[in-house]
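In: With the input below, show me the fold.
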Amino acid sequence: MNEVIEKLDFTVAIPTYNGAKRLPQVLDLLLKQTGIEKLDWEIIIIDNNSNDNTNEVIEYYQKSYSQNISLKCFLEKKQGIAFARIRAISEARGEFIAFVDDDNLPANDWVSQSYNFGKEHPQAGAWSGQIHGDFEVSPPENFNRIQAFLAIREHGLEPYLFDADNLRLPPGAALVVRKKAWCESVPEELVFKGRLSKLMVSGDDTEALLYLHKAGWEIWYNPAMHIDHKIPHWRLEKDYLLVLARGCGLCIFQLRLINAKNWQKPILLIKTILGNLRRVLQHLIKYRGQFKSNLIALFEINFYWASMMSPFYSLRWKLDKIFKKAITQND
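Out: Okay, here's the model as predicted:
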């Protein structure tokens, strides 16, 4: 006899890797949520191969919960945030699924604001709110120009639809999705798996959202949802930021192909190369002699350069895939 799975209103899914020190603050804030008295919801943690005492922390909270909230943990052995989120989708029982990273600190009404928005916008496949930076050290001058790359989003007080056609989309952190929309629209296997290699190629968040957009679902900004994103000092250091800039750039062309028609692809190729070449040259002229002292300008030119090279990275990825498939068939 098949087990009947109880459907819930809302799931908070927390992907984590070695999050023993970060998880308690997140879980404590989720336990203090307001306006959820009539909500049937759960918290699930996706442990992505942690080797610290994450499991002990989770067991402690499972035993100490006094509220009627289900807290479960699932081990996802495939490394990468994309695999962790896909596992969360399969395990979640909620109509809406919220991805909260283990360094995201939700406001006390974040769950209720997220749930209410989804109910009020039935065509919304995904929605996200304001993400504020909680910095361990002061960010560099003009950091606001690149803060979106670190999942900090403060876009004003009015709701609006994100511009998916121009890749202006929210990050996967603090994102809420409609489970039905995801299951019907997003492939089981995504091209981008998360920042796994030394290149730290990103794009997994945007890739999933583009498939939702392609299927006709709306993607919204809801300013009533507030989360603080903890930014440790090392995420503001030069070495990390430059790798991040290149990783965010290398995925650009492959992402643009998702919603492109065949006749548009050669045009996109030319625009990606020439458009970013123009930006690189403009930055070289504008900031000549300043790149050693201006970290933000250096970040931007690395992002433009990697974006310009992204068609070649996409070609390399496709060739690797063909090569691996050929080896598998021969075996």
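In: alpha carbons only for contacts and neighbour counts from here, please
Out: Will do.
In: F291 contacts I301, correct?
Out: No. If you go by C-alpha atoms under 8 Å, F291 and I301 don't touch, sitting 9.3 Å apart.
In: Who has more neighbours out of these two?
Out: Legend: neighbour count by other C-alpha atoms under 10 Å for F291 and I301, higher for I301 (24 against 15).
In: quick one: contacts for that one?
Out: By C-alpha atoms under 8 Å, 6 or more residues apart in numbering, the contact list for I301 reads R279, V280, H283, L284.
In: Would you indicate which residues of the host helix or strand of it are buried?
Out: Taking DSSP states H and E as the criterion, I301 maps to helix 295-330. Using 16 or more other C-alpha atoms under 10 Å as the test for burial, helix 295-330 gives 295-314.
In: quick one, helices of this protein?
Out: 23-31, 54-64, 81-91, 110-120, 179-185, 204-214, 238-250, 252-258, 265-286, 295-330 (DSSP state H).
In: Another sequence for comparison is provided below:
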Amino acid sequence: MQLSVIICCHNPRMDYLARVLKALKAQTLSTDNWELLVVDNTSKDPVSASHDISWHPDARHVREGKLGLTHARLRGIAESSADLLIFVDDDNVLAENYLDVAVQIATDWPCLGAWGGQHFPEFEGGAPVEKWKVDQWTSTFSRDLWSNNYDPRVTPFGAGLCVRRKVAEQYADLVKTHPLRRSLDRKGENLNSAGDIDMAFAACDLGMGLGRFVNLKLDHLIPKGRTNDDYLLRLSEGSGYSQVILDALRGIKTSQPRRIDRIANFLKRLLLEPMERQLAMASEAGRTRAINELQQVRK
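Out: Just a heads-up that it's a prediction; the model follows:
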């Protein structure tokens, strides 16, 4: 068994998940070399009732009763058996050679503990007019990137994230010892994030590196709702919150800005376009929410 593919889902769009599974069925890597786990995180309609995965000889549905992407990922880690794990979101359509390329990277780059690739958005109803909205969902680059440091520029995202088992287990141990990590990532309707980054950083904790590779490609299915302003403002708030929490967990202290800094930030925001200003304010609101929570935890 070369690798385990783990799909974590919560109330997924059935048409999207069908495409995700279809892309996995079309992989060039023989199904004899990988297992498939579909982790259903308390979906209202059980995924096992609507999606047949019997085409794969080593596939199974798993029901995780604790709500939250972190819980689903931990369940996937515990249930899987291979030394290489690949996390696939329920809206990720992998290129047909994705698993083959991931295995080759694992062999060619034994120094790396976590890696990912390029993400190409497929927008429902066509791409939005605003370029910044397209950029929000695009992750492309022209050369392979890697580092032995906690470097956000080369840190892979959760979509198509490849991690060695010892890295995944290191991350699972970190979550057990510090439950605050469970506040990272999606939980129901909230848009917190950065659990994927925290897992990737676990590779650096073990003295291994991170990488992003041009030949690892997937299409990210983006529904209309994820390009509207309200959603993106909520996403910005969740990102601001998650960055502060991640920094705290990684030993970087963040405090409330001084009055003079708040005034300076306010003046800077006046120079921004209206939507940029709203996004900056949403991110700052998320940071403030996180700082307040951390202060309560420390009391």
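In: how close does the residue most central in space within structure 2 get to H56 of structure 2?
Out: Residue closest to the mean C-alpha point of structure 2, counted by C-alpha atoms, centre = their mean, is G158 at 2.5 Å. Plainly put, G158 of structure 2 is 24 Å away from H56 of structure 2 if you go by C-alpha to C-alpha, to the nearest Å.
In: What residues does the counterpart of L257 of structure 1 in structure 2 make contact with?
Out: The pairwise alignment with structure 2 assigns L257 of structure 1 to A248, based on TM-score structural alignment. With contacts defined as C-alpha under 8 Å, 6+ apart, the neighbours of A248 of structure 2 are T254.
In: And for L67 of structure 2?
Out: N41, T42, K187, G188.
In: thinking again about what came up before, export the helices of structure 1 to a markdown table and tack on distance to D40 of structure 1?
Out: A markdown table is the format used below for those (distance: least, C-alpha to C-alpha, whole Å):
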| stretch | distance to D40 of structure 1 |
| --- | --- |
| helix 23-31 | 14 |
| helix 54-64 | 17 |
| helix 81-91 | 16 |
| helix 110-120 | 11 |
| helix 179-185 | 15 |
| helix 204-214 | 25 |
| helix 238-250 | 37 |
| helix 252-258 | 36 |
| helix 265-286 | 45 |
| helix 295-330 | 43 |
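In: Could you name the stretch from those that's closest to C73 of structure 1?
Out: Each of the helices of structure 1 has some distance to C73 of structure 1 by C-alpha to C-alpha; the shortest is helix 54-64, at 7.5 Å.
In: between the closest one and helix 23-31, how big is the angle?
Out: Here the directions of helix 54-64 of structure 1 and helix 23-31 differ by 30 degrees (axes from the mean of the first three to the mean of the last three C-alpha atoms, to 10 degrees).
In: mind listing what's buried in helix 54-64 of structure 1?
Out: Quick answer for helix 54-64 of structure 1 (16+ other C-alpha under 10 Å): T54, N55, I58.
In: And that helix, what does it pack against?
Out: Here helix 54-64 of structure 1 touches strand 70-75, going by 3 or more C-alpha pairs under 8 Å, 6 or more residues apart in numbering; DSSP states H and E.
In: which residues in structure 2 does the strand it packs on match up with?
Out: The aligned range for strand 70-75 of structure 1 is 58-63, by TM-score structural alignment.
In: quick one: buried residues of the matching stretch?
Out: For stretch 58-63 of structure 2, burial by neighbour count (16+ other C-alpha under 10 Å) applies to A59, H61, V62, R63.
In: Skip the chain neighbours and tell me the closest residue to the first one.
Out: In other words, A59 of structure 2. Nearest non-adjacent residue to A59 of structure 2, counting by C-alpha to C-alpha, 6 or more residues apart in numbering: L36, 4.5 Å away.
In: What of the last one?
Out: Leaving aside its sequence neighbours, R63 of structure 2 sits nearest to D40 (C-alpha to C-alpha, 6+ apart; 4.8 Å).
In: Run a quick neighbour tally on the one you found.
Out: 25.
In: give the contact list for it.
Out: Contacts of D40 of structure 2 by C-alpha under 8 Å, 6+ apart are C8, C9, H10, P46, V47, H61, V62, R63, E64, A72.
In: Map it onto structure 1.
Out: By TM-score structural alignment, D40 of structure 2 lines up with D47.
In: What of N11 of structure 2?
Out: So, by TM-score structural alignment, N11 of structure 2 is matched to N18.
In: Distance check, the residue nearest to the centre of structure 2 against T31 of structure 2.
Out: 23 Å.
In: And V134 of structure 2, by the same measure?
Out: V134 of structure 2 is 34 Å from T31 of structure 2, by C-alpha to C-alpha.
In: Go through structure 2 and flag its longest strand.
Out: In structure 2, taking DSSP state E as the definition, the longest strand is strand 209-222.
In: okay, and it goes to which residues in structure 1?
Out: Using TM-score structural alignment, strand 209-222 of structure 2 pairs with 218-231 in structure 1.
In: just stretch 75-85 of structure 2 next, same as before
Out: Going by TM-score structural alignment, stretch 75-85 of structure 2 lines up with residues 87-97 of structure 1.
In: Can you mark which positions in that stretch are buried?
Out: Buried, per 16+ other C-alpha under 10 Å, within stretch 87-97 of structure 1: R87, A88, I89, E91, A92, R93, G94, E95, F96, I97.
In: what sits up against it?
Out: Residues outside stretch 87-97 of structure 1 that contact it (C-alpha under 8 Å, 6+ apart): 5-13, 15, 41-42, 44-46, 76, 115, 118, 176-180.
In: rewinding a little: how close does the longest strand of structure 2 sit to structure 1?
Out: Strand 209-222 of structure 2, aligned to structure 1 and superposed, deviates on average by 0.6 Å (mean C-alpha distance after the TM-score superposition for structure 1).
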